[in-house]
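Enquirer: For reference, the sequence and a predicted model appear below.
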Amino acid sequence: MRWTLKPQPDKERQEKLAQELGIDSFLAGLLVQRGVDAFAKAKSFFRPDLNELHDPFLMKDMDVAVKRIQKAIGNNENILVYGDYDVDGTTSVALMSTFLLSFYDRVATYIPDRYGEGYGVSYQGIDYAADNDFSLIIALDCGVKAIDKVAYASEKGIDFIICDHHRPGRQLPAAVAVLDPKRDDCSYPFDELCGCGVGFKLCQALVEANDWDFDILIPYLDLVATAIGADIVPIIDENRILAYHGLNVINTSPRAGFKAIIHQLKKDVLTITDVVFIIAPRINAAGRMKHALHAVELMVTDDFKEAQRIAAEIEEYNADRREADQSITEEAKQQIINNKEEELFTTVVYKEDWHKGVIGIVASRLIEVYYRPTLVFTKSGEYLAASARSVSGFDVYNALEQCSEFIEQFGGHKYAAGLTLKPENYPSFKARFEEVVCATIEKQHLTPEIKIDAVLPLENITPKFYRILQQMAPYGPSNMRPVFMTEKVMDTGYGKCVGKSEDHLKIKVVKKQNDRHAIDAIGFNLGKKSDLIKNKDKFDIAYTISENEWNGNVTLQLMLKDIKA
């Protein structure tokens, strides 16, 4: 594990900000590190304001998209809202369909079957639209590479509006409008929206075009916040504003579906982390194990009893998903050992009966073990389908582009992608991917890294300090929860391994013996480092700060990420 101290902020700027905000200089330094280096920026950061969202009409093709929807409504056309089967896609479909249905009733939804149709726009979906007299499809979180499919739809008299956030190919589909802030010819000020975020901007544009009150969009922000968390987009700029207000909706007036999930879990206040690890996996489980329309039904129903029924079903799918991903992960690890591939620069594994719905999760689990760019393949119809995941600092999308001669189709982001290839191309692809990664990855990227924001004295950790830290949330990419390091601490003598298998380490740290600044710390999966804390030996700790509630008492505790002699 590498510990890397981030570049430290300019002292003069740090002190100036501390004075302007009336806060501790140390906290001001954390803000300056995040680019929040002036009073006005701090105000926007701590009080995200919906009035600071960008003008949706700055996005290329937005005016055309709005006019086409208005024309469809004027002509009483049937509109099909089409989305991908993951969290971003299903929240997008729930958002767009319920928003349109609030003022126009000729709207239906379609989500492709993960197994029968695969990712993105499908010919079956277009045929469904043609057979049911839909003349406009709004595609969300997919479509920017669907050149042949959009042409096929056009032959059947069906128009497309695409709302996507994936990287486009060299050519765009011949859709009526392609809304994608990553288009080279799009000058929209923020290009890190998720698919649901792009869909929200279209809704915002429709509100502005009709001169309606923006407040009608606020109840939909819980969906946008969920997609932002699940899709791991940077929580800065518009994403921070949308996530902040979306979390507020989840915690104050959640839709029936979210309320049903939260009700099962007995949790009062949800953070973005809870959304990522509690709500998102359950929404995803429907598409992984059964069909993603179950997730859409959960998110659009107003009936709490109905929501509870669907949530209970989805909970079962989620249990099945956990079982499948655990067993497949073990099989994949065994395959790597049997093939003597532990020392490669990549992990590429395949078995034809692995469950397609969980291969992305398995790829992430394998990175936890081997920490290198990873692809997990399974059989999908006539092809092999894979989920790709990467390690910090390495662009797996670029690596796949260099293997494109063996790939049928692929799409995605820097750290996550999906692809299909012909079975006979698997050995050549696997060899080429290893070759590309070996030639391009920087060797330090093959070792997990803990990025440390600052060196923190234990006495700085007070309830007031923690309260201000909490105001820096929602945390996520580009605004991660601060990680601190304190050097040369010691255990008070009562440290021990805990948990069923004694995998975890529970200690109380002090700077010196009998120091009154003692603080509890827990290190999950750090039990193997228990020797470092014995005999009052000094050690360094890397950690985040959290609260621990026990018997009604709330105390601060350190969440250890690593310890070193």
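Expert: Looks like it arrived, so ask away. Numbering: from 1, shown residues only.
Enquirer: hey, let's count contacts and neighbours off CA atoms from now on
Expert: Fine.
Enquirer: does residue 543 really touch residue 481, like I thought?
Expert: No - taking contacts as CA atoms under 8 Å, residue 543 lies outside contact range of residue 481: 10.1 Å.
Enquirer: More neighbours: these two, which one.
Expert: residue 543 (22 against 17; other CA atoms under 10 Å).
Enquirer: Which secondary structure state does the residue nearest to that one when sequence neighbours are not counted sit in?
Expert: Counting by CA to CA, 6 or more residues apart in numbering, residue 560 is the residue found nearest to residue 543 once chain neighbours are left out, at 4.3 Å. Under the three-state scheme (DSSP: H, G, I helix; E, B strand; the rest coil), residue 560 adopts strand.
Enquirer: show me the contacts for residue 560.
Expert: Shown in contact with residue 560 (CA atoms under 8 Å, 6 or more residues apart in numbering): 521, 522, 523, 524, 541, 542, 543, 544.
Enquirer: and which of those is nearest to residue 336?
Expert: Taking CA to CA as the measure, residue 336 lies nearest residue 524 of the contacts of residue 560, at 25.9 Å.
Enquirer: where's the closest residue to the closest one other than its chain neighbours relative to residue 549, distance?
Expert: Nearest residue to residue 524, sequence neighbours excluded (CA to CA, 6+ apart): residue 504, at 4.6 Å. Distance, residue 504 to residue 549, using CA to CA, to the nearest Å: 18 Å.
Enquirer: With neighbour numbers in mind, choose between these two.
Expert: residue 504 (19 against 10).
Enquirer: hang on, isn't that one packed against residue 530?
Expert: No - in this structure, residue 504 is not within contact of residue 530 by CA under 8 Å, at 9.0 Å.
Enquirer: which residue ranges form the helices in the stretch 151-300 of the chain?
Expert: Remark: helices assigned in the stretch 151-300 of the chain by DSSP state H, counting those that start in this stretch are 195-209, 221-230, 237-252, 256-265, 272-274, 280-289, 293-300.
Enquirer: So what touches the second one?
Expert: Contacts with helix 221-230, where a contact means CA under 8 Å, 6+ apart, come from 87-88, 91-92, 94-95, 193-197, 200, 235, 239, 242-250, 254, 272-273, 275-276, 279-280, 476.
Enquirer: Mind doing that once more with 6 Å?
Expert: In this structure, residues lying in contact with helix 221-230 by CA atoms under 6 Å, 6 or more residues apart in numbering are 87, 88, 91, 196, 243, 246, 249, 250, 276, 280.
Enquirer: In terms of helices and strands, where is residue 466?
Expert: Per DSSP states H and E: residue 466 is located in helix 463-470.
Enquirer: put this beside the first:
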Amino acid sequence: MASRSIALALGVENSLVGRAWHWRGGNMALGADAASLQNDILTQLLLTRGVDPQDVARHAKPTLRDFLPDPSEFRDMDAAAERIAQAVLSDETITIYGDYDVDGATSAALLVDLLRNVGARANYYIPDRLLEGYGPSGEALVRLAEEGSSLIVTVDCGAMAHEALGQARDAGVDVIVVDHHKCSPELPPAAALVNPNRLDESDLAAAHGHLAAVGVAFLLAIALIRTLRDRGYFDDREEPNLMALLDLVALGTVADVAALHGLNRAFVAQGLKVMARRERIGMSALIDASRLKRAPQCSDLGFALGPRINAGGRVGESTLGVRLLTTSDADEAREIAEQLSALNEDRRAIEAEVQQAAEALLAGQHNRAVQVLSGAGWHPGVIGIVAGRIKEKTGKPAIVIALEDDSGVGKGSGRSISGVDLGAAIIAARESGLLVAGGGHAMAAGLTIERSMLEDFAAFLDERLARDVDRARQNQVMQLDLAVAPGGLTPSLVETLEQAGPYGVGWPGPRVAVGPVRIVKADIVGKDHLRVIAAGEDGRSLKAIAFRAAESEMAQTLMHRSAGRRFHLAGRARIDDWGSRPQAELHLEDAAFAD
């Protein structure tokens, strides 16, 4: 039921997807200056995303100068920079130990690239997902020390690796942790732990808890160069261009689904500019392998470039992403990018099999607050993606667990919905003895569990999160930014809307309602996509497409029960550039009867 205190958009209280439609910003009362700003779409978009009217200019064109904090505000940042600077000056061997996903790969590539540029001896180590699992292992850290690394920097992992870091300490090797995952009150024995989500962090630093690990690594890069500069290291050599690293920061931030507001939005906006210049050989090869004929946009990072880097860690060789992003050999870059594209196709096939098996189990989960689905033989490299798909399908948090046939141990990955902190629940379950290991952040988490504990674990999540899930689902509405007739859905409108980007979690892309329209044609294209051709009362028509929506109530209504009815269609306005000239289309997310 829609809140009576907020005006319904276009009078829609219950759409075909079962949501009320609201104007973003509530009743659209935007303050004293609203009357003079009402024709400025860009300003309206910024204001309805929480920007203060006096701060519009800064957010309209986000730059690092306007959003970057002093890295020294973060606990252990200066200590980390000092220790790495010492290693550079002493010609020590430094190994960057990264996670096997995009955030880990970009974080590792950023520090390796920077360290090599300043003349340091820098290596990298990416664990194998299947053989070693998530996070640093004590065995691997000790082995790296025995092979000559006196300093190890973990990126996108390590915040909860108490035992592994204890082994490294006992072996006499210094470990610096650069992470963004949730921490426990007791910190692991690291030489420094840089993480805005430390529980003892300052308010200013904690306000940057939405950073991906690659964003934290970039702040460390700034601190390191400043430290080396203070020591006179650049008196006779050129300083590296830190801005050239922002393509890595943008890719890791978007692919890790980090909230795109404040500093992250500046990272991505500026990183896309760097990426468009194609100065990084590996990134250029990745863009070509993704068949992009234009400069990458924010959505491309999450749906084209990121999945290819991830494919190496999921179903292939875990080091491929870092190798690609750090190579200076164009032929090698092209070969790795093509290999990652092939692995991505393999990943899609494996994912489809696991998703089908997981969805078959949903019938027994209808009363669960969190969908906990497990199966023997499921590939652990795709369970996170499948969890995301299940979450989208059910509107509830989902955890998908791949059980090993012989040991009875399961590796799980979870994805949450807005308003439900899954990472905190996983940490609580681990502390309660229900998990072998586990951690994460609000929207995503990973875990290791004994098969015998599955039911108790699911019950624990039900008890802890049921109220949060119910509240979050009740608050799910379609928030609209504007409504137009079909003739108003133009390429110029799309360009205007994109000026308030980049968009992502925490900075939602604008939703447009188009209508009223009558359905001219609605059918299924591809595997399960709904295509709609609709005509408006202004004499103009539009094309809309709803991805993976063939079996939805919305698709069935528009295809079979639309005769004589008028509808409002809602979704994201996009450019369709397949034809001879660009046309605007609607990426359909919802629809509602207009009469």
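Expert: Structure received. Note that the structure is a prediction, hence the values are computed from the model and not measured.
Enquirer: Any chance you could compute the TM-score here?
Expert: Scored against TM-score structural alignment, normalised by the length of structure 1, the superposed chains reach a TM-score of 0.91; 553 aligned residues with a CA RMSD of 2.5 Å.
Enquirer: returning to that earlier point: average gap between the helix holding residue 466 of structure 1 and structure 2?
Expert: In the superposition against structure 2, helix 463-470 of structure 1 averages 2.9 Å from its aligned positions (mean CA distance after the TM-score superposition for structure 1).
Enquirer: Only the buried residues of that helix, if you could.
Expert: residue 469 (16 or more other CA atoms under 10 Å).
Enquirer: Please pull up the equivalent of the residue nearest to residue 543 of structure 1 in structure 2.
Expert: When structure 2 is aligned by TM-score structural alignment, residue 560 of structure 1 is paired with residue 588.
Enquirer: do the same with residue 322 of structure 1
Expert: Aligned partner of residue 322 of structure 1 by TM-score structural alignment: residue 348.
Enquirer: Am I right that that match sits in a helix?
Expert: Yes - under three-state DSSP, residue 348 of structure 2 sits within a helix.
Enquirer: In the stretch 51-200 of structure 1, what residue spans correspond to strands?
Expert: Using DSSP state E, counting those that start in this stretch, the strands found in the stretch 51-200 of structure 1 span residues 78-83, 107-110, 134-140, 159-163, 177-179.
Enquirer: against structure 2, where does stretch 271-282 of structure 1 fall?
Expert: Taking TM-score structural alignment, stretch 271-282 of structure 1 hits residues 297-308 over in structure 2.
Enquirer: returning to what we had before: most tightly packed of the helices of the stretch 151-300 of structure 1?
Expert: helix 221-230 (a mean of 28; mean count of other CA atoms under 10 Å).
Enquirer: Which residue of structure 1 is paired with residue 176 of structure 2 in the alignment?
Expert: So, by TM-score structural alignment, residue 176 of structure 2 is matched to residue 161.
Enquirer: what's near enough to touch its match?
Expert: 138, 176, 177.
Enquirer: burial of the aligned partner of the second one in structure 2, as a residue count?
Expert: Translated: residue 176 of structure 1. Applying TM-score structural alignment, one finds that residue 176 of structure 1 aligns to residue 191 in structure 2. Neighbours of residue 191 of structure 2 under the rule other CA under 10 Å: 19.
Enquirer: swap in residue 461 of structure 2?
Expert: 21.
Enquirer: And what about it, helix, strand or coil?
Expert: What three-state DSSP gives for residue 461 of structure 2 is helix.
Enquirer: From residue 89 of structure 1, how far out is the counterpart of residue 132 of structure 2 in structure 1?
Expert: For residue 132 of structure 2, the aligned residue in structure 1 is residue 117 (criterion: TM-score structural alignment). In this view, residue 117 of structure 1 and residue 89 of structure 1 are 15 Å apart by CA to CA.
Enquirer: So for those two, which sits in the more crowded spot?
Expert: Between residue 117 of structure 1 and residue 89, counted using other CA under 10 Å, the more crowded position is residue 89 (29 against 16).
Enquirer: quick one: that one and residue 143 touch, right?
Expert: No - between residue 89 of structure 1 and residue 143 there is no contact under CA atoms under 6 Å: 11.4 Å.
Enquirer: Where is the longest strand in structure 2?
Expert: Looking across structure 2 with DSSP state E, the single longest strand is strand 512-525.
Enquirer: Alignment lookup: residue 103 of structure 1 to structure 2.
Expert: By TM-score structural alignment, residue 103 of structure 1 lines up with residue 118.
Enquirer: before we move on, the earlier item: in CSV, list the strands of the stretch 51-200 of structure 1 along with distance to residue 315 of structure 1.
Expert: Listed next are the strands of the stretch 51-200 of structure 1 as CSV, based on distance: least, CA to CA, whole Å:
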stretch, distance to residue 315 of structure 1
strand 78-83, 22
strand 107-110, 23
strand 134-140, 26
strand 159-163, 30
strand 177-179, 34
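Enquirer: of all these, which lies closest to residue 341 of structure 1?
Expert: Among these, strand 78-83 comes nearest to residue 341 of structure 1, with 37.6 Å by CA to CA.
Enquirer: Structure 2: matching residues for the closest one?
Expert: Taking TM-score structural alignment, strand 78-83 of structure 1 hits residues 93-98 over in structure 2.
Enquirer: with structure 1 superposed, average distance for the matching stretch?
Expert: Using mean CA distance after the TM-score superposition for structure 1, the mean distance for stretch 93-98 of structure 2 is 1.0 Å.
Enquirer: which residues are contacting that stretch?
Expert: Stretch 93-98 of structure 2 is contacted from outside by 104, 108, 121-126, 149, 151-155, using CA under 6 Å, 6+ apart.
Enquirer: okay, those in JSON lines with distance to residue 336 of structure 2 next?
Expert: Below are the contacts of stretch 93-98 of structure 2 laid out as JSON lines (distance: CA to CA, whole Å):
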{"residue": "104", "distance to residue 336 of structure 2": "18"}
{"residue": "108", "distance to residue 336 of structure 2": "17"}
{"residue": "121", "distance to residue 336 of structure 2": "24"}
{"residue": "122", "distance to residue 336 of structure 2": "21"}
{"residue": "123", "distance to residue 336 of structure 2": "19"}
{"residue": "124", "distance to residue 336 of structure 2": "17"}
{"residue": "125", "distance to residue 336 of structure 2": "17"}
{"residue": "126", "distance to residue 336 of structure 2": "16"}
{"residue": "149", "distance to residue 336 of structure 2": "27"}
{"residue": "151", "distance to residue 336 of structure 2": "28"}
{"residue": "152", "distance to residue 336 of structure 2": "26"}
{"residue": "153", "distance to residue 336 of structure 2": "25"}
{"residue": "154", "distance to residue 336 of structure 2": "24"}
{"residue": "155", "distance to residue 336 of structure 2": "22"}
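Enquirer: ok, of the residues you listed, which one's closest to residue 315 of structure 2?
Expert: Proximity of these to residue 315 of structure 2, judged by CA to CA, is greatest for residue 126, which lies at 14.0 Å.
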